[in-house]
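> this one's structure only:
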């Protein structure tokens, strides 16, 4: 293949890719169209979605594939029909979604993540038939300019990258359900992992009155307090501890992909009309929603998917001004296999970003 038809990327050839068996090889690039951008990848976060996809955890994956949807890159080519004023040399971000229809009500409100015509940044098919989307564990990325986001000055690229999916996934529901508004709000974050770390930081940056980190054991208590928690609840170590928070929270953000989640306990930790918002997708079917508990708690269970353009811009600006402590570790792009294995083993505290040579 010529350079115009391919680029180098870490290819998953089967589910064993998560065992350190990604292969650095030529990857077919989509046909460049005049609404596209081409980027040199400078940084790409490792997201749990990457792991689920590589091992076919959410259903069969079409191999070979290149994952990575938390991409920061330098523009090397701009299509003539790109309307956002981008130019060669600009630094932009591409999150989990790279295209949407731009015509529906959701898109017109910049809630693009709920567009029925959304295209994923990897494992998607471009609506114009120009190819299959490949992600950012690679030397380059090519795709629509539709949802590219300028990276503001003053934001470290290793931080900017994982914000584009993981950070946005935690930020959006906190904003949607009023964190920091109406007397601040009482917030709980379930799961002190990659996205939980973002949730704790954002709740603090948005001005929540109270931020309780909820985990199974107390092993991450000190880290949770560093991330912004004002209190900590270990559900397994303290089985009755949840009673302290009966009808207490306005928002509970569930970042844990746990199919055995005890929803009945959590809904009674909410004030009437409070919200339990789920942002992680387990690989196995979940326990049934407790309808009786919902009725008598007066609470709501819902979900939230990534973020639209408006919230992405707002979130990046807040990251610059508030300077949250996200605890992000740089890893070399050339060491992607080792980083993926460490991710599967649960080693990051709390996120990894793959960095291109020289970054």
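Noted; the coordinates are in hand. No experiment lies behind these values; they were computed from the predicted model shown. Numbering: from 1, shown residues only.
> CA atoms for contacts and neighbours, from now on please.
Noted.
> contacting residues for the residue lying closest to residue 141 once chain neighbours are set aside?
Spatial nearest neighbour of residue 141, excluding adjacent residues (Cα to Cα, 6 or more residues apart in numbering): residue 39 at 5.2 Å. Shown in contact with residue 39 (Cα atoms under 8 Å, 6 or more residues apart in numbering): 73-77, 140-142.
> again, only this time at 10 Å
71-78, 88-94, 136, 139-143 (Cα atoms under 10 Å, 6 or more residues apart in numbering).
> what about it, helix or strand, and which?
Here residue 39 sits within strand 36-45, counting by DSSP states H and E.
> circling back to that earlier point, among the contacts of residue 39, which are in strands?
Taking DSSP state E, the ones among these that sit in strands are 71-78, 91-94, 140-143.
> from these, which is closest to residue 153?
residue 91 (9.5 Å; Cα to Cα).
> another one to put next to it:
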């Protein structure tokens, strides 16, 4: 472990993308300059998120190569900036110290200005000056780099202590995928007396079922195109019902006006958007969290008008959302279904992830295989 008084490292080692088509290469890169509000961690685990694949191939927009992705990071603090203890967010329960086990999600900075409506409301993930954990730029124009690496460095405001009850590998996917579904479930009241539908039973969707149950929803309905994940959803994850939209005839009519909230983790031109809205009760809410590269299908006005439903979206959660989610996950033992892969196996793991082989989330771990490189 490096001493807090020793000079910060000028370079880190990680799995670097240099373009949209070549495999990642294990090499050095230059992290942001270490400042008094930063921390530095030794990465032990990092989940693979769909965002990683979109970014690596410049799917949403041109990526700022070279790039190190990975924003479901867990590791041990090795360095703490001199100003971290005096940050406004550093109450005793939130203080970060050398040796702490911590996590970082998809955001590593926002403007944090009192005149910023989002930051002032503790909704930093909606700040117009948000910096992503990777493929972003800080105010000094230095690049942000992610967790497919041996170390990570960034602002302490977006670093979170991991509760003792959560294993590191299982905690990693919670930091992006978990909070992405937890935040809208919590915001729109997915608790006792409410019925919840989760569209897409994959990396995000399976955590949506787990959190809807943990929040106390009366009924959770898993929705997928085929029945291939029916057993997982009902017997493993705890859903109360399952709808296979490509197989169950008349499912829109049969389940009409039965759900208060729908969380959609998927999208595509053929998505039965209007029929999903038919499942909502009066004044129900449809929340889109999945962000594929293609557009949502068209929607007829009467799908909204006839039942007064709301269609909205939700970004990654705020720091307060992440803390609340971690606390609930620790109390209720919300553990994502993961498969561990060596960090050195990253290129093969990305191929498998893109092919839909994960059940339901891959988590990379540093260890002997990495040390030999």
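It's in. Computed from a predicted model, the values in this text were never measured in an experiment.
> on that earlier part again, and the residue nearest to residue 141 of the first structure, what's its match in the second structure?
The equivalent of residue 39 of the first structure in the second structure is residue 41 (alignment by TM-score structural alignment).
> which stretches of the stretch 101-250 of the second structure form helices?
Here the stretch 101-250 of the second structure has its helices, by DSSP state H, counting those that start in this stretch, at 117-120, 168-173, 179-187, 203-214, 230-231.
> Just put those helices in a markdown table and tack on distance to residue 35 of the second structure and mean neighbour count.
Shown next, in a markdown table, are the helices of the stretch 101-250 of the second structure (distance: least, Cα to Cα, whole Å; neighbours: other Cα atoms under 10 Å):
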| stretch | distance to residue 35 of the second structure | mean neighbour count |
| --- | --- | --- |
| helix 117-120 | 21 | 17 |
| helix 168-173 | 25 | 27 |
| helix 179-187 | 28 | 24 |
| helix 203-214 | 34 | 27 |
| helix 230-231 | 49 | 16 |
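> so can I have JSON lines of those helices showing distance to residue 322 of the second structure?
Compiled in JSON lines, the helices of the stretch 101-250 of the second structure are given as follows (distance: least, Cα to Cα, whole Å):
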{"stretch": "helix 117-120", "distance to residue 322 of the second structure": "15"}
{"stretch": "helix 168-173", "distance to residue 322 of the second structure": "11"}
{"stretch": "helix 179-187", "distance to residue 322 of the second structure": "6"}
{"stretch": "helix 203-214", "distance to residue 322 of the second structure": "13"}
{"stretch": "helix 230-231", "distance to residue 322 of the second structure": "29"}
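> Skipping its backbone neighbours, what lies nearest the aligned partner of residue 15 of the first structure in the second structure in space?
Under the alignment (TM-score structural alignment), residue 15 of the first structure pairs with residue 20 of the second structure. Among residues not flanking residue 20 of the second structure along the chain, residue 57 sits closest, at 4.2 Å (Cα to Cα, 6+ apart).
> Tell me, how many residues neighbour the one you found?
Close neighbours of residue 57 of the second structure, defined as other Cα atoms under 10 Å, add up to 16.
> Equivalent analysis for residue 151 of the second structure, please.
Using other Cα under 10 Å, residue 151 of the second structure is surrounded by 23 other residues.
> That one and residue 10 touch, don't they?
No. Contact criterion Cα atoms under 10 Å: residue 151 of the second structure and residue 10 do not qualify, at 11.7 Å.
> From residue 343 of the first structure, how far out is the equivalent of residue 140 of the second structure over in the first structure?
For residue 140 of the second structure, the aligned position in the first structure is residue 128, judged by TM-score structural alignment. Residue 128 of the first structure is 35 Å from residue 343 of the first structure, where distance means Cα to Cα, to the nearest Å.
> Right, I'll leave it there.
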